[in-house]
Structure formats: structure tokens, C-alpha cells
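Undergrad: just to be clear, the model below is a prediction. Sequence and coordinates:
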Amino acid sequence: MTLVLLFVILFFLLIAGAPVAVALGVSSLVFVLLDGLPPVVVLHNMVNGINSFPLIAVPFFIMAGHLMNTAGITTKIFAFARAGVGWMYGGLGHVNVGASVVFAGMSGAAVADAGGLGNIEIKAMREAGYDTDFSVGITAASSTIGPIIPPSLPLVVYGVIADTSIGQLFAAGLIPGMLMAFSLMVMVGFYAKVRNYPRDERFSISVFARAFVQAIFPLFTPIIIVGGILFGIFTPTEAAIAAVVYSMFLGLVVYRTLTFKRILRVSMDTVETTASIMMIVAASTIFAWILTANQVAQMFATELLGFTENKTAILLIMMLVVLIVGCFMETIAAITILTPVLLPVAITVGVDPVHFGIILILNLMIGLLTPPVGMVLYVLAKVSDVPFERCVVATAPFLIPLVAVLLMLTFIPSLSMWLPTTLYR
């Protein structure tokens, strides 16, 4: 009965508009008090939840993304992508995807991609005569590549909660991220044919070479981060610090676009974003501890396996659960709550924790594109000055290729497991 009350209070607070961290913390505190446990248990578990070395990477990856945006580096990335793939029909749509792939190797966050590149991409597409719904839709969908291609903030959090190698998770995200990009470019090609979208500009070696030279230093960022992690030069935490140092070097020395005021603003934005994430992680930890202590995962596994022992059916049911939760809950909170419940079931039916992490994160990324909590849609509604409801409609068709990739990754594990198996096992 007390466990039922835990979920009732949680959902009531969420529906009432309380912050996720508050909803999780208050519902957990009420459970602890009614169960006769000392309130200090809540604080103890919350502190332990964020007392994790890999989580140090979170503020540094956040700061690196903010520095890239503030220093104007996103503009150079967009220009490079435009010179590389703008010659294709529907060129700026392909540029949109290509720029997101490059930026993914720097920020690791979908919202950072949408906020940083989104304004540049949508403005350029509007000026070139592209429909607003197409511009907003492809910008939203391509931003979800960020948390799949390393570095990835959600994968760092999942790795901590699941006690899984973050290096292997980063390696596992490379091929799925490229599959997402390819599928979205196929969708762009379809739109270009149906709506007769033009090429952006003809391919020119001189233009491409010039754009490459201007973007060469930013392009080294994902090489430093991803290459350093995959080849054992950095731990993910050290790579995050290296990303900040390199971003500062670009902004202060190479491009000289960073000032003391801008660095101060970036630092304050980083503190604010990090505090929000850490509060959610801390509150989710006590909530997950309650679920674990009351054997909710075991009960869920028993009920699910009692319903069916078919691996395919179980995976589909779990993915449906994640998709529904992702529509209503912020990504980090969803990871910390769902992982302790679903991961044991996945392992029981033979799913590798690394593989499960990739399909879990991709599923939750799709949730960022769906109401009522779709954060990417809210960001794009702001930067594009398009109503939220219209953003939802514009993004809906682009869910098709993303769901198709999700199903491929779910049922063809080698797509995500080949690289980590080759490098680490």
C-alpha cells in the first residue's frame, strides 16, 4: 500500500507541475517516513547518488558545449557541413544532419544541439525558401543524434547507475549515431523529391577546402574526445576536462571570440544546468533505492516473464514502457528510475547492459520529440518563434526513421555491440 502511495504522490506532483527533482524527493521522503525509517536515509542515499567520479564529466561536457556555442564555433561547423553536403537535393536538410553529427562529438546533449545549431539552421533554411515545418522537424530530429554519438551525458549517467563501462557505452554509440544520420538523410531526400527542394549550391573543391581550413580546429574536438576515450588515452572524465581546455583555447587564442564576461556567463549557465541535473540524479537515487529495496524490479520481471518468455515480446514491451515514460519525464530522471527496474529483466533475457543502454537512450531521445515534456520542441519553439503545437506536428514524420533505427538496434545487437566488443573485449 505504501509503495502504491509512492507512485500516486509522484504522479500527482508531476501533473501539478512540480519540478522532477522535487516530485521524486517528496514522494520518497513520504514513503520513508510512513515506512518508519529515519529521514536521514533520504539524505544519505541522495549524497551517495552523486558521489561518483564519472559524474564529474557532466559539468565539463556541459561547459564545453556552452563554450562552443558562445565562441561562435557552431557557425563554422555549419559552414563546413554546408560545403560538404549542401550540393545534394534538399541540401540544407542534409547540412542540418551533418552539422548535428559533428556537434554531437562536442556537446553530448540534444538540447545544446537544438539551442546552438538550431537557430543557425532554421534561419538559413527559411532564407533559402524551405518550408517552416520541414526546417523545424529535421532540426529537432537531428538534435537527438547528440546523446548517442560520444560524448554523451545520458550515457554517462546510465553507466553510473548500471555500473557499466562508459568507454564501452561511448564506443557502442558510434554506429547507431551514424545510422540515425543516414536514416534522416534518406527522409530529407524523400522530402526533397516530393517538394522539389533545390540543391543549396554546387560542390566546389575550393569552397570546401576553405570551409575545412576554417573549421579544422573545431573538427579536432570530437577526435580528441572520442579518440582519446576509445584508445585509452583519457577516461571519460579526463576527456571532458580536455574538451573544456581545448574549447577555451579555441575561443581565447585561435578565434579570440571569448571574453571574460562571456566566460563568466558560460560558467553560470554551466552551474545552473549541472545543479539541475545533479538534483534530479540525487532525488532519483533515493527513489531507485526504494524500488530496489522493495524488489520492484523482481516483481516486474516475474510478472513480465509470467506473461511471456518470448525475448522479442519482452523487448517490445520494455521499449513501449520507456517510450511512454519518456513522453512525460525528463531524460536523466527517466534513466535513473527505469534502469534499476528494466536492466535486470533485460539481462535475464540475454541483453547485454551496454546494448540495453543504447536502446534505452535512443528511446528516451524520441521522447524528447513528443509532448507534453518534449524539451527539444520547447527549445525550438523558442528559437524559431513557431508555436509548440506546430513544432509537434512538424516533427512527427521524422519519428518514422528514428523508430525504424530503434527497432533495428533492438533486434540486431551487433550494430551497437561490434565496436565495443572489438575494442574492449
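TA: All right, it came through fine.

Undergrad: switch to C-alpha atoms for all contacts and neighbour counts from now on
TA: OK.

Undergrad: run through who's touching the helix or strand hosting Met125.
TA: For Met125, the element it lies in under DSSP states H and E is helix 110-127. With CA atoms under 8 Å, 6 or more residues apart in numbering as the test, helix 110-127 has contacts from 65-66, 69, 74-75, 78, 92-93, 96, 99-100, 103-104, 107, 131-132, 135-136, 139-140, 143-147, 365, 375-376, 379-380, 383-384.

Undergrad: among those residues, which are located in strands?
TA: With strands taken from DSSP state E, there is no overlap with the contacts of helix 110-127.

Undergrad: now list the buried members of those.
TA: Buried members of the contacts of helix 110-127, counted by 16 or more other CA atoms under 10 Å: 65-66, 69, 74-75, 78, 92-93, 96, 99-100, 103-104, 107, 132, 135-136, 139-140, 143-147, 365, 375-376, 379-380, 383-384.

Undergrad: what comes into contact with stretch 281-290?
TA: The contact list for stretch 281-290 (CA under 8 Å, 6+ apart) reads 21-22, 24-25, 28, 42, 45-50, 332-333, 336-337, 340.

Undergrad: restricted to buried residues, select those in PyMOL.
TA: The buried subset of the contacts of stretch 281-290, as determined by 16+ other CA under 10 Å, is captured in PyMOL by this line:
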select buried, resi 21+22+24+25+28+42+45+46+49+50+332+333+336+337+340
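
Undergrad: next, the contact list for the most centrally placed residue in the chain, please.
TA: In the chain, the centroid-proximal residue (CA atoms, centre = their mean) is Pro147; its distance is 3.0 Å. Residues near Pro147 by CA under 8 Å, 6+ apart: 104, 108-110, 153-155, 361, 365.

Undergrad: next up, a structure to set beside the first:
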Amino acid sequence: MHTTTLTPPSPRRLVVAIDNALARCVEIPAALLVVAEILVLLAGVTSRYLLHRPLVWSDELASMLFVWLAMLGAVIALRRGEHMRMTALVGKASPQTQAFLELVAIAAPLAFLLLIVGPAIDFAQDQGIITTPALGISDTWRAAALPVGSALMLAVACLRLMRTANWTMLIAALALVAAIAGGFAALSPLLQNLGNANLLIFFVGLVALCVLCGVPIAFSFGLATFGYLALTTSTPLSVVVGRMDEGMSHLILLSVPLFVFLGQLIEMTGMANAMISFLASLLGHVRGGLSYVLVGAMYLVSGISGSKAADMAAIAPVLFPEMKARGAKPGDLVALLAATGAQTETIPPSLVLITLGSVTGVSISALFTGGMLPAIVLAITLCSVVWWRYRGDDLSGVRRATRRQIVRKLVVAVPALALPFVIRAAVVKGVATATEVSTIGIVYSVFAGLVIYRRFEWARLKPMLIDTASLSGAILLIIGAATGMAWALTQSGFSSQLAQTMAGLPGGAVTFFAASIVVFLVLGSVLEGIPAIVLFGPLMFPIARQLGINEVHYAMVVILAMGVGLFAPPFGVGYYSACAVSRIHPDEGMKPIVGYLAALVVGLIIVAAVPWISTGFLH
């Protein structure tokens, strides 16, 4: 008689099994939360506009679910390694050093999460005394998302570390992070006597060290803020969790996941392909014609998705194969893709515009109106470089599309081309708010995919919803961490000192504008647009008001400056996103992008010098 002995699973396989089970427990609720947000906001719009009976509880419920979506999305992003980080310097290191820094980039968030879990629990308990006005339930139900999300991220970070094959390197990475944390703790009595010099140590030194080592930006900000407050002040850390919660709870930011999902929908339903095919039929026979199509397509799609990563992912796979077939060099393609990403930062409904409006109090509808022309100015400067580069191309073998072909493609593209105008009309006519309008776009896209284009891949919906939650969580955790850092900077008195320095620059508004351009170019290349806006928007915009600068004009200039920095190598993370989307090595685009960046700077100067470009249609 044979007896079969069951061998216990290896520790590594057990870790993988736990990790997969945890992923399912987080991804399915996160996907359902995205669907729930769409339905709740859509119900609010329908009830108010069609039935004339506003749902008083819709915004409150949407806000409550939103914090849970943000935190669960951040968990998914951490598990997938999708939190925004700068890897320009890490990528140049030896393979062994890269592997070590990858472990440090997980160990450092682990330290932050250990710091935040306790204060997050205290914060959630403190919120129990608050009852929500419409639903009449304890606010702890909403605030509990922070400790639960932090605990889940803690578990994910531990599992990721346990999956490494090199235990020696893992112990070294943990020891390095522990040694740095212990060193700061030991120096606490000395740090408390340094005053505002601590701002340089924590918010410049520590943040720079973390970011350059590849630690995700949100956790770099969080570590610096918690370290500064814990070691140099007597502020309860639950207060910082409250500021993070406040930063992530702005209802206007709910449009982030919804526009990300909308961007994926237009690609899946074939709407992006229809737009680009029409533009290609118009300009395919012109020298550099498909490059003009790329510039125009990014302008059109940016008005829909609001996410640059979604824009590039929708366009590059459709256009690049044909452009390569016509002789375009890969480096020039990725350089132009990155440059158009910078050009379209002001096109509504840009996530940066929405974030800026929420943290500075500038009217979002005014920002949406003011953002169209500045992007056209930069598009013209980019097109001038395209014309110069392709002026000698031989197009003898390219057939020009007939009028009949163009008309046929236009008929196919009309429903897709109408989407940006539907979204804009809904906001202008008061049908929906800037937050709600994305749901109208989603319904329109679903209808177009099912009825008009007859292309709707149901199997892709679940991965799209999970991707939406992941990207949204990564963005929103940065906003929360940056809000906490901005609060700490404000409490230190730094903001008033910066305001005095900037306001006291000789030359008044002109000098302030020039200094702002330089500052936001640098910030854009290091931080990315959203955290830079959250950190410095509330500090810089009051100064602009004091100097008599129109807020919308100033907003366009700083957003475009950040966009140029964001997509400029070697540090701009947007450039590496463009390379990833187009599957082209970053080295190939370094030289070609210089001309496009110069064109963008010229366009930026024109926008700064002529306020009418930003404000001409506001009245």
C-alpha cells in the first residue's frame, strides 16, 4: 500500500500564493469602486439635469468612496511597481547596483508605512465624532481608508521584499534604510536647534536622496514630511495624516480616475484610430505629414483623456508603424511624441489644470477656456521644426488620398471628433461640473463603441478598471503626500519667506514671470506636474495676484514650463514614459528632442509675453 506524502510548499511559492490572493482581494473592490463612482456621479447629473431633483447625497457618497479608491489604487500600484519614480540615474548604474537600489526603493516606503499606520488609526478614530451631513453616518467609515490602505501597502511591501532571491542584498538594503533612520533619530536634539535649516536637510537633502535613488516620489515626500515633523517639532503626526486626507479628498480630483478610464475607452472602442486615420488621409502626402498628424492627434486626444500617458498610449501604436514605414527614424518619433506631450499640458480637461484649480482657487472653467490657444501656439512652433527637418523628403512613392477617401474617413471619424466638443459643451452649458463631465464622456464612448463603431471588447473592461485604479492611486498618493509637505512648509514660515523674496525681486511682474518659468522648468523635470503644483501653487499664485498678473495667464505659463521640464531628458519622467509607450530606447531620442525643446521654449516665451493668448476668450 502506497502512502503519498504531501510536501509543504516552498517559502517562496507560499509568498507568491499570498501575494496573488492579496491582489485579488484588492483589485476586484478597486475595479468595482471605479464603476460605483461612474454610476453615482452619472445618477447625480441625470437626476439634477433631466429630472430636476438633485440628489443631495451623491457628492458625499462619491467623496467617501473616492478615498477608498485612492488608497486601494495605491496598494495595486505598489504591488505592480507603478508608483511614479525617477530612474534616470539608477538606470546608469551597474546591474548589481541597480538590483540593490530596487530593494532600497521598496525598503524606504516600508519605513514610511511603518511610521504612518499608527497616526492613520488615530486620525480615523478622531473622525468618529463627525457625522456626515447628507448620509448621517460616522466619518470614520471614510477615514478608515487611510489606515486600511497603509496596512495593505505595508503587507505588499513586505511580500515584495520576501520575493527577492538575494537575501544578502535584501538585508543590506534594510540595514541602510534603518541606519539612515536611526542616524536622524539620534541627531534629533541637534536638529531641533537648527530652525529653518531643517527645511534644507529634509525637504531638499532627504527628498533629493530618495528621488535620485529611485524611491517613489509619494513616499519620498512622505518620509521627508514625517521625519521633519517627528524629529524637529511637537506636532502630532495624526495632524499630517489629516492634511494628506484633505489633499486626496477634493471632489474635483475624482475626475482623475474617470478621465484615465475614458482615455482607455477611446482607444479600446476604435475612436482614437478613427480620428488618426482621418488626419492621415488629409496630410499623409505632405512632407512630414504624419508628424503634423501626430501633433494634431495629441491635441485632439488630450482634450479627451486628460492623461498624457493615456494620450501617448492611444496614438503611438496607431501612427508609429506607418511613420517608420515611410522612413522616419525611431529617435525622431519618440522626441516628437514627448514634445507634443509637453505642448498639450494646458488642453482641457488636463489633470494638471484640475489639480491647479483645486489647490489655488482659480476657476477651473476659466482654466479650461484659457488653455486652448497656448497649446496651439506651441503646436505651431513644433510644426515649424517638423517643416524644417522634413523639407527635403522624397514623396514620389506616396499616393495622395482621393477626396472620396477623405470624405469616407471623415464620416467614420465624426462621432470620435465630436467627443471633445460634447465634453466642453456639457461644462459650458451647466449640464455637468468639471468632475461629472467625464461620466458623460464615458457614456458617449460606450455608446459609440457599441452602436457606431461596433467595437467593444468586454474582456478588457476588468483590466482597464484595475489599471485606472492603479494609476489614480499613484497620482492621488503623490497629491496627498505633497499636500502634507506643503502644510509643513507653510507651518515653518517658509512660504512667507519665499513670497517676500519673489515679490521683492527687482523688475516687478516681468522678473517674477521669468523667475517662475525657470523655477517651474526645474520643478517639472524633477517632481512632475501634479506634485509641483500642489507644493508651490498655493505659494506662488498669491504673489502673482499681488503683482497684478492675471491668474489664468500665470497658470498657463507655469503649466507649460512644467510640461517642458517634465518631457525634457535626462531627468524628465514624461520623456521616459514616451519611450516606454513607443518601445524606443531613450538614448535614440536625446539628440532629436533638442530642436523640439527649443521650439517649445520659444512658444512658451510668446505665451508669457502676450497675455491675450491665455485670456482673450475669458470674457
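TA: Structure received. Model, not experiment: these values are computed from the prediction.

Undergrad: related to what we said a few turns ago, between the contacts of Pro147 of structure 1, which is closest to Glu238 of structure 1?
TA: Using CA to CA, Leu153 is the member of those that sits closest to Glu238 of structure 1, with 14.1 Å.

Undergrad: quick check: closest non-adjacent residue to whichever residue in structure 2 pairs up with the closest one.
TA: Counting by TM-score structural alignment, Leu153 of structure 1 lines up with Leu351 in structure 2. Closest residue to Leu351 of structure 2 apart from its sequence neighbours, by CA to CA, 6 or more residues apart in numbering: Gly306 at 5.4 Å.

Undergrad: how about the one you found, what's its match in structure 1?
TA: Using TM-score structural alignment, the equivalent of Gly306 of structure 2 in structure 1 is Gly108.

Undergrad: next: Leu206 of structure 2.
TA: Under the alignment defined by TM-score structural alignment, Leu206 of structure 2 is paired with Ile9 of structure 1.

Undergrad: near its match, how many other residues are there?
TA: Using other CA atoms under 10 Å, Ile9 of structure 1 has 18 neighbouring residues.

Undergrad: list the contacts of it.
TA: When contacts are counted by CA under 8 Å, 6+ apart, Ile9 of structure 1 touches 23, 27.

Undergrad: for it, helix, strand, or coil?
TA: Secondary structure state of Ile9 of structure 1, per DSSP: H, G, I helix; E, B strand; the rest coil, is helix.

Undergrad: that one and Asn45 of structure 1: what is the separation?
TA: For Ile9 of structure 1, the distance to Asn45 of structure 1 (CA to CA, to the nearest Å) stands at 20 Å.

Undergrad: just Val136 of structure 1 next, same as before
TA: 41 Å.

Undergrad: are we agreed that Arg399 of structure 2 is in a helix?
TA: No - judged by three-state DSSP, Arg399 of structure 2 forms no part of a helix; its state is coil.

Undergrad: the longest helix seen in structure 1 aligns to what range in structure 2?
TA: Ordering each helix of structure 1 by length in residues (DSSP state H) puts helix 260-293 first. With TM-score structural alignment applied, helix 260-293 of structure 1 matches the range 458-491 in structure 2.

Undergrad: and the residue mapped onto Ala346 of structure 1 from structure 2, what helix or strand is that in?
TA: Residue correspondence to structure 2 (TM-score structural alignment): Ala346 of structure 1 is matched to Ala544. Assigned by DSSP H and E, Ala544 of structure 2 belongs to helix 529-546.

Undergrad: with structure 1 superposed, average distance for that helix?
TA: Superposed on structure 1, helix 529-546 of structure 2 shows a mean distance of 1.7 Å to its aligned residues (mean CA distance after the TM-score superposition for structure 1).

Undergrad: pull out the buried residues from that helix.
TA: Buried residues in helix 529-546 of structure 2, counted by 16+ other CA under 10 Å: 529-541, 543-544.

Undergrad: and these, which is closest to Asp393 of structure 2?
TA: Gly529 (36.6 Å).

Undergrad: mind checking how far that closest one is from Val564 of structure 2?
TA: Counting by CA to CA, the gap from Gly529 of structure 2 to Val564 of structure 2 is 10 Å.

Undergrad: now do the contacts for Ala578 of structure 2.
TA: 309, 312, 334, 337-338.

Undergrad: and if you look at His355 of structure 1?
TA: Going by CA under 8 Å, 6+ apart, His355 of structure 1 touches 172, 413, 416-417.

Undergrad: again with Ser416 of structure 1
TA: Neighbouring residues of Ser416 of structure 1 by CA under 8 Å, 6+ apart: 172-176, 355, 358, 409.

Undergrad: which ones are touching Met319 of structure 1?
TA: Met319 of structure 1 is in contact with 360, 363, counting by CA under 8 Å, 6+ apart.

Undergrad: same question for the one 3 residues further on.
TA: By CA under 8 Å, 6+ apart, Val322 of structure 1 lies in contact with 338, 360, 363-364.
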